[in-house]
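# sequence first, then the predicted structure, then my questions.
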Amino acid sequence: MSKPFPFSAIVAQEDMKKALLMAAVEPLLGGVLIFGDRGTGKSTAVRALAELLPKIETRAGCRFNCEPGRPQDACPVCHAPNAPKAPKVIKTRTPMVDLPLGATEDRICGALDLEKALVAGEKDFEPGLLASANRGFLYIDEVNLLEDHLVDLLLDAAASGVNVVEREGLSIRHAARFALVGSGNPEEGDLRPQLLDRFGLAVDVRTIDDLKQRIEVIRRRDAFEADTDGFCESWARKDAAIRNRVVKARKILRDVDIPDDVLTRMSQLCMGLGIDGMRGELTLMRACRASAALGGRLEVSWNDVSEISPLVLCHRLRRDPLDDAGSAPRVERAIAAVGADAVHG
């Protein structure tokens, strides 16, 4: 299997990299949606992130990525009451599962193992992609072309952290804690507003228009293809630094405090923008906490809110046909207004 391009070697695209790192730190964010031009490094960044994350512990032969100390009832390997000895604990790469556009609901959620049922007459569960992605990432390229009911199913599982399968006489529940990442080209169609809202973060990626950065992209890609091992080795230290940041951020995440005045301004911001429901504020709170943790800080500041809000709120705005500027300037104006009111108040 070929090595992915190093995460730290990706040129520019800072919003995309920041969003992916926050999703790696805080799984409750609900995933990342990356929309943009072809060839802008969307899938490269996702696969690079999964490679640099620390390995997870599970048991040999486990297909549900169970934590060794918390075996799941659905897993015949980790939860085997009559087994003389549990399989040994191993370390494996953080799962990075690609979901093909033609995948069926059975392939995603899991279903009855037909071969075992027909040959041995036993009713057994065949895990799906959600089980494989547990404790890792589930990546959907061209997510705007995936059938709506499958996207609903994935987002529900990502939000709850549990996959429930009840069909063909089976009743199975297993953990499905993963970061959902979707990418697509807006020329091929938009996602429904209801689905857009379920993604925690959304990033618009554009082709780099800075000449020096474009040249650097070409040089790094050429060097990677000419000597993959050597190129990855030259960026290994920087990737390790990012890995350490993510590990430390995970450890302190639940200790990060959000002052009452910052939380109040978050709600004022969402109210001023007319954001429907409470998901915007909850996601903004979680994202700002993840951002502060990545910075090694134990308190969220208004600067965190100002930086992160476009990633959280732009895709939740109602479309205004009279506003040609787009959603990002609307969010920026609202941030400035709330910040000014806080100063004068």
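Looks like it arrived, so ask away. Residues are numbered from 1 along each chain as shown.
# C-alpha from now on. contacts and neighbour counts both.
Will do.
# count the residues that sit near Phe35.
Using other Cα atoms under 10 Å, Phe35 has 24 other residues around it.
# that's a strand at it, yeah?
Yes. Looking at Phe35 with DSSP: H, G, I helix; E, B strand; the rest coil, it is inside a strand.
# distance of the closest residue to Lys91 other than its chain neighbours from Ala157?
Among residues not flanking Lys91 along the chain, Glu57 sits closest, at 4.5 Å (Cα to Cα, 6 or more residues apart in numbering). To Ala157, Glu57 is 22 Å away according to Cα to Cα, to the nearest Å.
# neighbour count winner among those two?
Using other Cα under 10 Å as the criterion, Glu57 and Ala157 rank with Ala157 on top: 21 against 17.
# surely that one meets Val165?
No. In this structure, Ala157 is not within contact of Val165 by Cα atoms under 8 Å, at 11.2 Å.
# still on that earlier bit, just the element for the residue nearest to Lys91, please.
If you go by DSSP states H and E, Glu57 is part of strand 56-59.
# second one coming, line it up with the first:
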Amino acid sequence: MNLLPIRAHRPRTPARLLLASLAGVLLLGVSGCAGSGEERPSVVVTTNILGDITRNVVGDEAEVTVLMQADADPHSFGISAPQAASLEQADLVVYNGLGLEENVLRHVRAAQEAGVSTLAVGEAVDPITYTAGESADEPDPHFWTDPERVRKAVGLIADEVTAHVRGVDTSTVRRNASAYEAQVTELTAWMRARFDEIPPGRRQLVTNHHVFGYLAQRFRFHIVGAVIPSGTTLASPSASDLKSLADAVRTAGVKAIFADSSQPARLAQVIERESGIDVDVVPLFSESLTTKGKGAATYLEMMRANTTSIAIGLGTA
């Protein structure tokens, strides 16, 4: 009698059980990715001008959150409770300082007290003081109107990011900073060439408030005065202030008054009427970037637009 070999039968895994196991593995993988995404390093920046500069330095190495919206006023913008909380959860907070972000500085101080690393850029780029008006002898926070100080700021931001933001690739941040510094250096040369076309006697600025001191120092302009004789847009001119400026405009023979594009030009138009001479009111992007397509979506675009407007306004085209 032939006996067939007896074989042990292995229990089979039901197909639905196998699929459930695979699904579990996939879910673990997805949740693991989500967890690592939540831990991405964070840099919070107060103003949108500094935000654009910082993003060029950081690149994709960390999440950069900018608190100030486009076309806002850095002297008066506020932030929400979640935004305030984001400051204390950041690896690094980059802010202007020198009193610029008047409604946000207390939140920056709270982040400092919570142990967050912070960088006051304006205080570290050789700030100047106002020379006239209500803010005379106080530090001027508007350093970004001088591209050479912005170039210095790029290096400072890169130093702080590599020192305090966990997990970033140092070499990538340094390459980003170097590339952006080259663009800012090119901007400085272009601005100087454009301004050199303006005869020295016409290099006279009248603005809504004192905002172009750094630009005047770098490119040899004379500031005749400001409609609001202060470093902040929150101040208001008196009747005597307006008369004094109108007299100065008339004496200097100023051809244009430059008003911030985010602020009404009404006061500049009052000066035009009071001075009794033909003066153009020219909008500039002095305190804030705009949304994309509105003329000043980046720092480099803003400075080129302002340079062109100043050159045309003072009679080179």
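Thanks, I have the structure now. It should be emphasised that the depicted structure is a prediction, and the values quoted were computed from it without experimental measurement.
# and the TM-score between these chains?
Superposed pair, TM-score by TM-score structural alignment, normalised by the length of structure 2: 0.27. Supporting alignment: 151 aligned residues with a Cα RMSD of 6.5 Å.
# re the thing from before, pretty sure the residue nearest to Lys91 of structure 1 contacts Gly136?
No. Between Glu57 of structure 1 and Gly136 there is no contact under Cα under 8 Å: 11.9 Å.
# shared neighbours of those two, anything?
Counting by Cα atoms under 8 Å, 6 or more residues apart in numbering, Glu57 of structure 1 and Gly136 have no contacts in common.
# which residue ranges form the strands in the stretch 201-345 of structure 1?
201-205 (DSSP state E, counting those that start in this stretch).
# what's the answer for structure 2, then?
Remark: strands assigned in structure 2 by DSSP state E are 42-45, 63-66, 92-95, 117-120, 204-209, 222-228, 256-260, 280-284.
# with mean neighbour count as new columns, can the ones you listed be given to me in JSON lines?
JSON lines is the format used below for the strands of structure 2 (neighbours: other Cα atoms under 10 Å):
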{"stretch": "strand 42-45", "mean neighbour count": "25"}
{"stretch": "strand 63-66", "mean neighbour count": "20"}
{"stretch": "strand 92-95", "mean neighbour count": "26"}
{"stretch": "strand 117-120", "mean neighbour count": "19"}
{"stretch": "strand 204-209", "mean neighbour count": "24"}
{"stretch": "strand 222-228", "mean neighbour count": "22"}
{"stretch": "strand 256-260", "mean neighbour count": "24"}
{"stretch": "strand 280-284", "mean neighbour count": "20"}
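# kindly reformat these as CSV containing distance to Ser36 of structure 2.
Output for the strands of structure 2, formatted as CSV (distance: least, Cα to Cα, whole Å):
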stretch, distance to Ser36 of structure 2
strand 42-45, 13
strand 63-66, 13
strand 92-95, 19
strand 117-120, 22
strand 204-209, 46
strand 222-228, 50
strand 256-260, 43
strand 280-284, 43
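# nearest to Asp247 of structure 2, of those?
Closest of the strands of structure 2 to Asp247 of structure 2 is strand 222-228, at 10.4 Å (criterion: Cα to Cα).
# any idea of the angle the closest one forms with strand 256-260?
Orientation of strand 222-228 of structure 2 against strand 256-260 (axes from the mean of the first three to the mean of the last three Cα atoms, to 10 degrees) gives an angle of 50 degrees.
# who does strand 222-228 of structure 2 touch, helix- and strand-wise?
The contact analysis (3 or more Cα pairs under 8 Å, 6 or more residues apart in numbering; DSSP states H and E) places strand 222-228 of structure 2 against strand 204-209, helix 213-219, helix 239-252, helix 266-275.
# give me the helices and strands touching the longest one, please.
Put plainly, it is helix 239-252 of structure 2. So helix 239-252 of structure 2, by 3+ Cα pairs under 8 Å, 6+ apart, packs with strand 222-228, helix 266-275.
# and the helices in the stretch 51-200 of structure 1, which stretches?
Counting by DSSP state H, counting those that start in this stretch, one finds helices in the stretch 51-200 of structure 1 at the ranges 105-109, 114-119, 129-133, 148-160, 193-198.
# what's the burial count for Leu245 of structure 2?
When neighbours are defined as other Cα under 10 Å, Leu245 of structure 2 has 21 of them.
# now do Asp197 of structure 1
23.
# same deal with the one 5 residues further on?
Residue crowding around Ala202 of structure 1 was assessed by other Cα under 10 Å; the count is 26.
# separation between the residue lying closest to it once chain neighbours are set aside and Leu196 of structure 1?
The shortest distance from Ala202 of structure 1 to any non-neighbouring residue, by Cα to Cα, 6+ apart, is to Leu33 (4.5 Å). Here Leu33 of structure 1 is placed at a distance of 8 Å from Leu196 of structure 1 (Cα to Cα).
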